[in-house]
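Undergrad: Sequence plus predicted model, see below.
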Amino acid sequence: MKQKLVRVLVGNLTAWIISIISMAPLLLILFNSLKDSQSASDMNLKLPAFPIQWENFSVVIEKGKLFGSFINSCIYSLGSVLLCCLLSSLAAYVLSRNRTKLMNIIYMFIVLGITMPVNYVALTKVMMFLNLNNTRLGIILLYTAMQLPFSVFLIYSFVAKIPVELDEAGVIDGCKPLRLFASIILPLLKPAVATVFVLTFLNTWNEFVSPLYFLSSSAKWPMTLSVYNFFGMYFKDWNLVCADIVMTSLPVIIIYLLGQKHIVSGMTAGAVKG
């Protein structure tokens, strides 16, 4: 009994230590975003002195043009998320239900994209050939293509746990393929699709390299590029830089906190269903 209690205490203490270490950078940025320029230059974990510099955020919004970049990030992330959820669920359903040799090859080809690096030279030529360079549609399609392999892999394993008898019952009742998928299969995929939604949103919101290469117009930049540009102009004002980082990270943190339970339920439901 004592040994079990000691193990529990040691485990909890270790978890607290790791959590504190992980939270230190976030607290550092948050505290310094509420200080004046001179105090923030020390970059320490001291609490901000009164009066708290709330105006740092208004300065960042005005000078960093965050409102426009926030709208761009929402367009890119939500557009790619919706496309990715729809296409990956359809592809995973078809590939999982048709276990032919050709379908297995196609599935392995798609999943191979998880490990393959992005060739930006070839990708640039493709984007230019399709006239998608420096366009919002091009970035949305690019984000979708980059997130599809893992999304298909995740939903594929979930679909495999759904009994085929449900498909047969739907066909007997007169359901056509699209109605069968939309009315019977898709509601059962809700935990997996929610997981794909959250993970895809987090990955696309934080994407930096792709828009840097394929968006030459600053009016189309997402928030990640705005932070990069803002840091280049105000690298001496760490209070403003930290405020910019806080405002850029806030949507990601909110989405993660709201979708955390869906990620866990999606992973566990796919493992035990059927």
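TA: Received it, and whenever you're ready, just let me know what you need. Numbering: from 1, shown residues only.

Undergrad: contacts, neighbours, all on C-alpha from now
TA: Fine.

Undergrad: Could you find the closest non-adjacent residue to S210?
TA: Nearest in space to S210, with sequence neighbours left out and distances taken as CA to CA, 6 or more residues apart in numbering, is I139 at 7.8 Å.

Undergrad: Ok, T204 next?
TA: The spatially closest residue to T204, leaving aside those adjacent along the chain, is S77, at 5.5 Å (CA to CA, 6+ apart).

Undergrad: And that neighbour, how close does it get to V152?
TA: S77 sits 18 Å away from V152 when distances are taken as CA to CA, to the nearest Å.

Undergrad: Same check on S41?
TA: Counting by CA to CA - S41 and V152 are separated by 46 Å.

Undergrad: one more structure, for comparison:
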Amino acid sequence: MKKKQRILNLMLGILLWCFSLLIIIPLFMIVLNSVKNVPESAVMSLKLPTEFHFENFLVVLKDDKLLRSFLNSFLLVTGSCTITLLVSSLAAFVLVRDRSKSNRFIYILFLLGLVAPINYIATVKVLQLLHIINTYIGAILLYTAQFIPFTVFIYYGFIGSIPRNLDEAAMIDGSRGIKLFFQIIFPLLKPVTMTAVVINALNCWNDFIVPLYFLNSSDKWGVVMRMYNYFSQFVSSWNLVCSVMIVTMLPIIILYIIGQKYLISGMTAGAVKG
């Protein structure tokens, strides 16, 4: 029986490694081609370069438009994630602590946001009526609306595991309302908060649709739209295109490395039935 289990574990390990190669090989190819010269990078092979050209990264980093796109993405990520965390954590806290029928209905509406598709035509009309289309605030609010359902969902499960005795003890000490939440409850939400930050930031940083339809000005584009522009600008210089890809990925990879230890605990707690 143990021998059979070992064989199954070995086969499973081999299968997982094969699936991993589907991600590792393309990523390794991009890294290699980012330090090649133009003729070698045009082949897009896995061969080592005859000479490493790290100056490719300096070439793309000297582009002022790329720096501007990084600042734009940072603004969109920071703004949307901050508003999403505040609104979602407060909403989830109220929905968990007061489980009335109306609040249960509101929670179900939040869950519908996880599966309901976005009507882009109606969204454009709403942003036009509010005079916030092609603006940072319009894009931030749109990202926030997209992220809130998932963030409420994972906060709801995590807060449900926090005993009410903490609330009662805090109220005895004089903490109530917003003060109780931010002094007692919110510090306990660090794992699920980091999970929400990593996932929402990843989705915002890599998003292509919102900048394409709702940010018509190229001065407001983020890094993904700018990278897309590089494909047409440097179509014959794949070494520079690959360098832009690496530079674009680095910030989100660093964020993931910082928050990875909280991802499993946060997602597991968020899956608890409330």
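TA: Happy to help now that I have it. Keep in mind it's a predicted model, so treat the numbers as computed, not measured.

Undergrad: So after superposing, what's the score?
TA: Comparing the chains after superposition, counting by TM-score structural alignment, normalised by the length of the first structure, produces a TM-score of 0.93; 272 aligned residues with a CA RMSD of 1.8 Å.

Undergrad: I'd say the residue nearest to T204 of the first structure and N206 touch.
TA: No: taking contact to mean CA atoms under 8 Å, the distance of 9.4 Å between S77 of the first structure and N206 leaves them out of contact.

Undergrad: neighbour-wise, which of these two wins?
TA: When neighbours are counted by other CA atoms under 10 Å, S77 of the first structure and N206 differ, and S77 comes out ahead with 25 against 18.

Undergrad: Please identify which helix or strand holds the one residue sitting closest to the centre of the first structure.
TA: The first structure has L202 as the residue nearest its centroid, 1.8 Å off, counting by CA atoms, centre = their mean. Here L202 of the first structure sits within helix 190-205, counting by DSSP states H and E.

Undergrad: With the second structure overlaid, how far apart is whichever strand or helix holds R7 of the first structure on average?
TA: With secondary structure defined by DSSP H and E, R7 of the first structure is part of helix 2-32. With mean CA distance after the TM-score superposition for the first structure, helix 2-32 of the first structure departs from the second structure by a mean of 2.1 Å once superposed.

Undergrad: compared with the second structure, how much does the helix or strand that that helix is followed by deviate?
TA: Read in the C-terminal direction, the helix or strand following helix 2-32 of the first structure is helix 37-40, with elements assigned using DSSP H and E. After superposition onto the second structure, the average distance of helix 37-40 of the first structure to its aligned residues comes to 1.0 Å, using mean CA distance after the TM-score superposition for the first structure.

Undergrad: Give me the helices and strands touching helix 37-40 of the first structure, please.
TA: Using 3 or more CA pairs under 8 Å, 6 or more residues apart in numbering; DSSP states H and E as the contact criterion, the elements in contact with helix 37-40 of the first structure are helix 238-272.

Undergrad: Which part of the first structure matches stretch 170-190 of the second structure?
TA: Residues 170-190 of the first structure are where stretch 170-190 of the second structure lands when matched by TM-score structural alignment.

Undergrad: I'd like to know how many residues surround A145 of the second structure.
TA: Applying the criterion other CA under 10 Å, we find 14 residues in the vicinity of A145 of the second structure.

Undergrad: In which helix or strand does it reside?
TA: Under the criterion DSSP H and E, the helix or strand holding A145 of the second structure is helix 136-160.

Undergrad: I would like the range of the first structure that aligns with that helix, please.
TA: Aligning helix 136-160 of the second structure against the first structure (TM-score structural alignment) gives residues 136-160.

Undergrad: Using neighbour counts, pick out the buried residues of that stretch.
TA: Buried residues in stretch 136-160 of the first structure, defined by neighbour count with 16 or more other CA atoms under 10 Å: 136, 138-144, 146-160.

Undergrad: Also stretch 169-184 of the first structure?
TA: G170, C175, L180, F181, I184.

Undergrad: what sits against the residue nearest to S210 of the first structure?
TA: Going by CA atoms under 8 Å, 6 or more residues apart in numbering, I139 of the first structure touches Y76, L132, S210, P211, F214.

Undergrad: The first one touches T135, doesn't it?
TA: To tie it back to what came earlier, the one meant is Y76 of the first structure. No: taking CA under 8 Å as the contact criterion, Y76 of the first structure and T135 are not neighbours in contact, 10.7 Å apart.

Undergrad: Who has more neighbours out of those two?
TA: Neighbours of Y76 of the first structure and T135, each counted by other CA under 10 Å, are more numerous for Y76; the result is 25 against 16.

Undergrad: on that earlier part again, for the helix holding R7 of the first structure, name the packing helices and strands.
TA: In this structure, helix 2-32 of the first structure makes packing contacts with helix 238-272, judged by 3+ CA pairs under 8 Å, 6+ apart.

Undergrad: Pull the distance from the helix it packs on to the chain's centre.
TA: Here helix 238-272 of the first structure is found 8 Å from its chain centre; the criterion is CA atoms, centre = their mean, to the nearest Å.

Undergrad: tell me the angle that helix makes with helix 136-159.
TA: Between the axes of helix 238-272 of the first structure and helix 136-159, defined by axes from the mean of the first three to the mean of the last three CA atoms, to 10 degrees, the angle is 30 degrees.
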